[in-house]
Each structure stands twice: as structure tokens, then as C-alpha cells.
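Student: no sequence on this one, just coordinates:
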């Protein structure tokens, strides 16, 4: 399996070669030269597998340069009931990502897939725990070290830090928007005292943090000298690890391969739903992929109109689903690459226009950049938008009807999913976090605190360690260089 850059000017590479990095040398994102396919016979065989064995079967199609025995050991080390033990009462932790039926009437079924039972109570753990083990395995084989540099709007940072803490040969430098995460999210990250963890609170929004990561990634001399890698969703290994739970959701919700399911995915940076797109391209029978946004509705606007229009930092709303407060979806490039027929020259031109003019237009209207909007339905994409009031109403409704408390991002998903449920096709909403992470809004909606898993009762009271920094690439480079010893 070879990987190519969306920009077309980087040498094809193996999985292990791109594992520790993020952007390709030409500034593009890596994708397989062609998507591996899954047969009906394989789907039938996979129905009886554990999550760890299913992960091995999916990942071995992509990580062809890692010996099967090693890869299987890594998936079995990662996907255990002990690691993913923080689910709700009554959930089968052995399932890793159990399903819960919320609504079933008139042939329509709405299901919640629990992805937030890991150590940081967010879906990012599903990929990040594997990534930590893959990194450690690869570095040990090469007697090497790695300085991870990433950005987070709330959940990626804590998931990365919990996955990498104490890992031999790894340091983590994580940017986050200062005072724009929930108190729980901030405490999860900033309370870590491990000497290989460095938190930097940036005086800006998430997109500023993300732009700084890309700027450092594009400085190839600095990146090489400081041994910089990334765990943001631009990292291919993270995306492909997320493909696994789409297969698990489908296989758990169906009994035969002639059935289809749809997925609604709370979406900000397009990494989570991009994994669904890849699963669909592999042959998984997915009907719709519904992107649910909050007030930062860049993706909803594109899937409704064909116009991709990024917002400036000042135009980015700070909302009660803060992990989706993103106005420039860094993984979106992977889907656009497929949408325009993998034309890397045209892809480069479109994203150059993003940087210079703030977006592009594929609506097909006079003066637009193309007419691929007509093809979006072929890929199953639809979308919707949710507001703060929608979140409050949905949290209250799901609690009242089903006795289930959901977090704010999952509420965005449920609200939008209800507009696309169709008879005969199970709609699976991906749960992105447990409600304890966003207790301020849970209290506003329900008048009480969210339940917390054991061990998280007083996390906000723990001592916190972080540095505040302006939006300044030179300063963050100096900070990294000053703390790596290289």
C-alpha cells in the first residue's frame, strides 16, 4: 500500500513512513493511492470478531508494511475493556463502542454509538490510544525520538496527552485556544504533570493554533532538526483508526450485507466524518453521511451550496459545543481530492484560493470554480446546523424520553440526524464525548450536574501547568527548541 499527497508533488510512501508526520512535504495530505476494498465474504466473517480483531482486519489493509503479528498485538494492546471502561451504567464495555437504540417507530430507527468510553471521555481516544502504541512501536524499532506538535479545540489535546504520557522517546507540545475550552477540558490537559507534556494556551481561536501547526510543519528544516510529528487529524493513522468504528457500527446494527445504515457525525475539522467517507469508499454499505455543525457552519454551507467559505478568527463563534468551533476544516482537502477526481493540480489551485481569497465555489453557477456540487450526493453527504438553543432542547428531550444524558456535540448530531432519518435505514449518531466534559451546559439544560465516571470527581481543582503565548510562529518554534534538548 502506497500513499500519495493530495498536492501531487511528494514521493509515494509506505504507512510506516508517513505514520510519524502530518502534512506531506508539498503541503498536502496523504491518502492511499487507491482505497482497499472489502468483500461481502469479509463483512460476513467480521461480524463475529471482537473490536480488537476487527481493528486488525481493517488496519492490515492500510498498514501493509507492519508484520501481521505485530499489528495484531498492537490492536489487542489498545482495544481492551480496561482502557474503554468509562461508559454509562448498563453498557457492555467488552463491545468497546456499544450501540444504544434511542428511537424506533414507523420503520425508522435512531441509534447512538458510544465512542467516548476511553480515558479522556471523548471519541478521540478511539484513534489516539492506538496512535500512542504505534508511535512507541515504530520509535523503538528505529531507536528514535519524536516531538509531537499539535493543536486542539478541546478533546484532541487531552486524548493525545493521555495516550503519550510516559511513552519512551516522545514529548508532546499542544496548542489550545486560551479560555475557550470547557473547564473540564482545560483541567484534563493542564493538570497533567508528566515531564514529557507541554501545554501552550494561545491567545486566539483554534484556527490560529491549527495555522501555527501547519506553519511549523511546512518549515521542513525545523521539522527535521526538531524531529516534529503530529497527532492532529491530518495524521493519516488517526483517520484510518477511526474507520474501524464505522465498520463496527454497521456490523452491530445490521444482520445482512444487503442492509444500509446512515451515520450522523458532529463535524468541525472533518476528520471524524472523513473516516466514514473512507469506509464508504472501501465498500461499506453506507447510505448517508450527515455532517452536523454548530453555529460555525462552514461545512453545512458547502454541502448545501457547493461554496466553501472559511471564516476569519473574528468571525468564529465561541459556542457551547466548543470542539466544533472551527472555521477551516483541515481534513476537508481529502474529500475534495476525491470529489474532483483526484486532480492534484486543480486541488492545489483550489486550496491556494482558500489561502488567498478565503474559499472556492463548486456550485456550477456562473463564475464558479467548477460544478462538482452535483456529485456530492453520489458520495452520500448531507448536512445540517444546530444552535445553542437546539442543543439545550435536544439534551432535555433525550433525557426526558430515554433517560440518557448526552453532551453538547452529540446533541448537535441528534438534532440534525432527526431531519434525515428514513424508513428501513438505521441512523447511527456518533457520540463524541460524555456529558461530564461540558457540565456548564448540562447544568443549564437540566438544572443538575452531569454524572462523572470514577476518578474525575474533582479534576478542576487539581493544580494546572501551562504557558500562555501570543499567536506567533517564531515564539512557538523557540519554545519547542528550548524544551527538546535537541
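Tutor: Structure's in. What do you need? Predicted, not measured: the structure shown is a model, and the values here were computed from it.
Student: okay, CA-based contacts and neighbour counts for the rest of this
Tutor: Noted.
Student: ok now the one helix or strand residue 395 maps to, how far from the chain's centre?
Tutor: Here residue 395, judged by DSSP states H and E, is contained in helix 388-402. On the basis of CA atoms, centre = their mean, to the nearest Å, helix 388-402 sits 24 Å off its chain's mean C-alpha point.
Student: what's in contact with whichever helix or strand comes after that helix?
Tutor: Toward the C-terminus, helix 388-402 is succeeded by helix 408-417 as the next helix or strand (DSSP H and E). Helix 408-417 has contacts (CA atoms under 8 Å, 6 or more residues apart in numbering) with 264-266, 290, 292-294, 320-321, 323-324, 383-387, 390-392, 394-395, 427, 429-433, 435, 438, 441-442.
Student: so what's residue 240 closest to, chain neighbours aside?
Tutor: residue 275 (6.4 Å; CA to CA, 6 or more residues apart in numbering).
Student: now do the strands in the stretch 51-200 of the chain.
Tutor: Applying DSSP state E, counting those that start in this stretch to the stretch 51-200 of the chain gives strands spanning 99-105, 108-114, 146-151, 170-177, 197-202.
Student: any idea which of the ones you listed gets closest to residue 66?
Tutor: strand 146-151 (19.3 Å; CA to CA).
Student: helices and strands around that closest one, which ones?
Tutor: Contacts defined by 3 or more CA pairs under 8 Å, 6 or more residues apart in numbering; DSSP states H and E place strand 146-151 against strand 170-177, helix 206-217, strand 228-229.
Student: circling back: filter the contacts of helix 408-417 down to the ones in strands?
Tutor: 264-266, 290, 292-293, 383-385, 427, 429-431 (DSSP state E).
Student: and which of these is nearest residue 115?
Tutor: For the ones in strands among the contacts of helix 408-417, the nearest to residue 115 is residue 431 (5.7 Å; CA to CA).
Student: before we go on, here's another structure to hold up against the first:
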């Protein structure tokens, strides 16, 4: 397996090089040169594998043997040893048509832990093997930052800086990032929104001299390894739902709360590999640029809105380009042209015949604030199951987009304790897990800056030059 850029100017590179490059040096995103096609026999052989075993099987198609098997196995074991459920991503049956894939049993109670605990191990492995300094740089709308920091805090040879929008993440999300005391961690609280943070990160990675001289590495979902790690739980959840389902389980829908298109692109990759997927339901909130694209074929940011599901408060979805590459028949020249047009004109419109393909791949629903809160209240009352607001968006989209008799696995992406502000509005009192309750008594460390790239660079220079 080799990796190429969606914009066509990066030659075929290996797995570790793709991991370390993060954002492609031509400004595009790295994708595998071909998507493996899995046979029914292979899927049948995987049905009873444990989560860690399944990770190894799927990764084997993508790593080219660049990591010795025993060392990869050790990394995978270490990545998921801190998860609170032995299944890592257990599946809860709500009805025979609805299953919840719980992705919040990792150390920071959010789905980002699935990929980022592994990526932390992987960066540590590369730093030691190649005797490299690695400076991880990322932006977060809430969950990525805490998961990434948890994955590399205190690790030798690695420093991590995370930008988050000041006042636009939940209090627990903020505390999970800013109460970490390790000296290899820097939190920059940026006046602006997530798109401002993400734009500055992309600008720094696009400056190849700066990227090289400062040993930058990507933790956001622009890094393909993060997508790959998330693909695993689509397969695993299908197999788990099949064991609980009354009757034979055919193709299923997956409902995915997403703002950056990364998690649902992982599902698209699983479908392309051969997992029996009917519809991928893209659940979003009032920041519904992706819903409009799926309905109308027009990709154009609107006005930013703060919502009860802040991790999806995103207008520019950084993984959209990967899907654009595939829906445009892997035409990298056309992708590069459209992305340049988006940069100058702020809009992409795809041809009508391609919109038909988009609508065959995806359904979508943008959940407004009241609908989100109503869904939380309804599922608590009806099923005694407390959804966080992002997971509630996934369930609400399931109800809107799933046909009669269709089975849907809806992704529960975070523990409700991370978003108590929304839960309280539903009149629900919840008890916090001990790890989250303890955060409120810890001192915080963060640097408040305005939304200027020059200020980010100034803080990074101080951080990278500190002993």
C-alpha cells in the first residue's frame, strides 16, 4: 500500500512517511493509492475477533509490514489498556432497529480516544526509532485536544500544542486540556472559532520550511492514520450488532455526528472496503454546511453558530476533500482546481450527476437545538439512556433518515458528563465519573491569544525553544 495526495503532486509514499507528513506537502490530503476489497470469507473470519485483534487485521492491509508485527501488537495493546470497557467500543441494543456504538470508554470520555491513544503510541515509537524530535500541532473543537494531550503527555522527544476556541468548548473539555501539568504540553486559547484555529494550523503545515525546521506533526484528522484507526469500530460494531440482532443482519445504516467529516469518512472507507453498509447518515447541527452539500451539491460555509453540540460547531470540514477526491473519480487535477476555487470564491458546486452519487452514499439531517434537547429527554425517559448532545444529534438524524425496518447503528461519541450544560437544560441531574469530577479542583494552564497567526508562531517559538 502506498499513499498519494488528493491534489496529485505527492508521489507514492509509505505508511510511516504518510503518518509523519500529516497534511500532504502539496496542500492536499493523503489517501491510500487503492482501497482494499475484502471478501465475504474475510469478514466472516473477523466476526468473533476481539477489538485489538481486529485492529491488527485491518491495519495489516495498510502498513506494508513497515512496523514489525510484535511491536505493532504492543502498541495496540498499550493504546487500549486504559479503556474502561473490555470491548473498547461496546454496542448497546436500544431496539431491534437501533443500536448505539459507545465510543466514550477511553481516558477522556470521547470517541477521539480510539484513534489518538494509538497515534500517541505511534509518535512515541517513531521518535525513538528515528531519534527524532516531534512537535505535534493541532486544533480542536473540544475533544481532539484532550485526547491528543492524553496520548502523548510526558512522552520523551514529543511536544504538543493544541489550539482551542476560547469560551466555545464545554467546561469539562476545557479542563481536560488545561489541567495537564506536563511540560511538553501547551494550550493556546484563541479568540475566535474552531475554523479560525484550523485555518492557522493548515497555514503552518502548508509552509514547508516552517513545517520541516520545527518538526511539525499532525494529530487532527488530516492525518490518514487517524481515519484508519476509526474505521476499525465500524467493522467491530457491525459484528457486535449481528450477535444481538433478532434475525439475520443485512446491510445497516450508520448515523454519525460529525462536523469535520473525518468520522463519517472512516465509515465511507469501511463501506468501500466491503462492510455491508446501506446508508451513511451524516448528523450535524445548525452549522450544517455538510447537510446542504448532500442535499444541494453546494459546499459553502455559512454563519458560525454556537450550539449545544460544540464539537460539531464547524463550518469548513477538513476531511471533505478526501470524499471530493473519490466522488470526482480520483481526478486530482479537478480536486486541486476546486479547492483553489473554494479558497478564492468560498464555494464549490459539483455537477448534477455527481450529486446523485453523493445522495446514494449519504443521507443527512441538521439537528436544531431544541430537537437535540428533546431527543436527550425522550431517550432518558423512554429507555433510561442518557445521550450527550452530539450522540443525541445522531439519534435524531436516525429517526429522520432511516426507513421503516432499516437497522441503524448510531455513534455515541461522548459521555454526557462532558456536556452537563446541555443535560441540565433537559432538567436532568447526572452524576459525574470520578475522573471528571476531580478536574474542577485542579489549576489550569493555558495562554490566551487573539486570532492572529503571528501570535501563534510567537508562542510556538517560545515553547519549542524551551528546554
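Tutor: Sure thing, it's come through. Given the structure is predicted, the values throughout are model-derived calculations rather than measurements.
Student: need the TM-score between these chains.
Tutor: Once superposed, chain against chain, the TM-score is 0.96 (TM-score structural alignment, normalised by the length of structure 2); 462 aligned residues with a CA RMSD of 1.4 Å.
Student: would you mind finding the most buried of the strands of the stretch 51-200 of structure 1?
Tutor: Most buried of the strands of the stretch 51-200 of structure 1 by mean neighbour count (mean count of other CA atoms under 10 Å) is strand 170-177; its value is a mean of 26.
Student: now the terminal residues of stretch 312-320 of structure 2, how far apart.
Tutor: This stretch, stretch 312-320 of structure 2, spans 14 Å end to end (CA to CA, to the nearest Å).
Student: residue range for it in structure 1?
Tutor: Aligning stretch 312-320 of structure 2 against structure 1 (TM-score structural alignment) gives residues 324-332.
Student: picking up where we left off before, need the strands of the stretch 51-200 of structure 1 in TSV with distance to residue 358 of structure 1, can you?
Tutor: Shown next, in TSV, are those (distance: least, CA to CA, whole Å):
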stretch	distance to residue 358 of structure 1
strand 99-105	40
strand 108-114	35
strand 146-151	21
strand 170-177	22
strand 197-202	23
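Student: residue 334 of structure 1: which of these is closest?
Tutor: strand 146-151 (19.0 Å).
Student: picking that back up, residue 32 of structure 1 is nearest to which of the strands of the stretch 51-200 of structure 1?
Tutor: When those are compared by CA to CA, strand 146-151 sits nearest residue 32 of structure 1, at 23.0 Å.
Student: chain center to the closest one, what's the gap?
Tutor: Here strand 146-151 of structure 1 is found 16 Å from its chain centre; the criterion is CA atoms, centre = their mean.
Student: structure 2: matching residues for that strand?
Tutor: Counting by TM-score structural alignment, strand 146-151 of structure 1 falls onto residues 134-139 of structure 2.
Student: what's the average distance of the matching stretch to structure 1?
Tutor: By mean CA distance after the TM-score superposition for structure 1, the fitted stretch 134-139 of structure 2 averages 0.4 Å away from its aligned residues in structure 1.
Student: and the closest residue to residue 357 of structure 2 other than its chain neighbours, how far from residue 276 of structure 2?
Tutor: Distances taken as CA to CA, 6+ apart place residue 327 nearest to residue 357 of structure 2, at 7.2 Å, with adjacent residues excluded. Distance, residue 327 of structure 2 to residue 276 of structure 2, using CA to CA: 19 Å.
Student: residue 400 of structure 2 too?
Tutor: 21 Å.
Student: rewinding a little: so which of the strands of the stretch 51-200 of structure 1 gets nearest residue 7 of structure 1?
Tutor: Distance to residue 7 of structure 1, taken as CA to CA, is lowest for strand 146-151 among the strands of the stretch 51-200 of structure 1, at 21.7 Å.
Student: kindly reformat the ones in strands among the contacts of helix 408-417 of structure 1 as a markdown table containing distance to residue 308 of structure 1 and neighbour count.
Tutor: What follows is those, written out as a markdown table (distance: CA to CA, whole Å; neighbours: other CA atoms under 10 Å):
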| residue | distance to residue 308 of structure 1 | neighbour count |
| --- | --- | --- |
| 264 | 20 | 32 |
| 265 | 19 | 29 |
| 266 | 18 | 34 |
| 290 | 17 | 28 |
| 292 | 16 | 30 |
| 293 | 14 | 28 |
| 383 | 14 | 25 |
| 384 | 15 | 24 |
| 385 | 15 | 21 |
| 427 | 26 | 32 |
| 429 | 25 | 31 |
| 430 | 24 | 28 |
| 431 | 26 | 28 |
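Student: thought residue 172 was touching residue 161 of structure 1, still the case?
Tutor: Yes. In this structure residue 161 of structure 1 lies within contact range of residue 172 using CA atoms under 8 Å: 6.8 Å.
Student: now do the shared contacts for the two.
Tutor: Counting by CA under 8 Å, 6+ apart, the common neighbours of residue 161 of structure 1 and residue 172 are residue 197.
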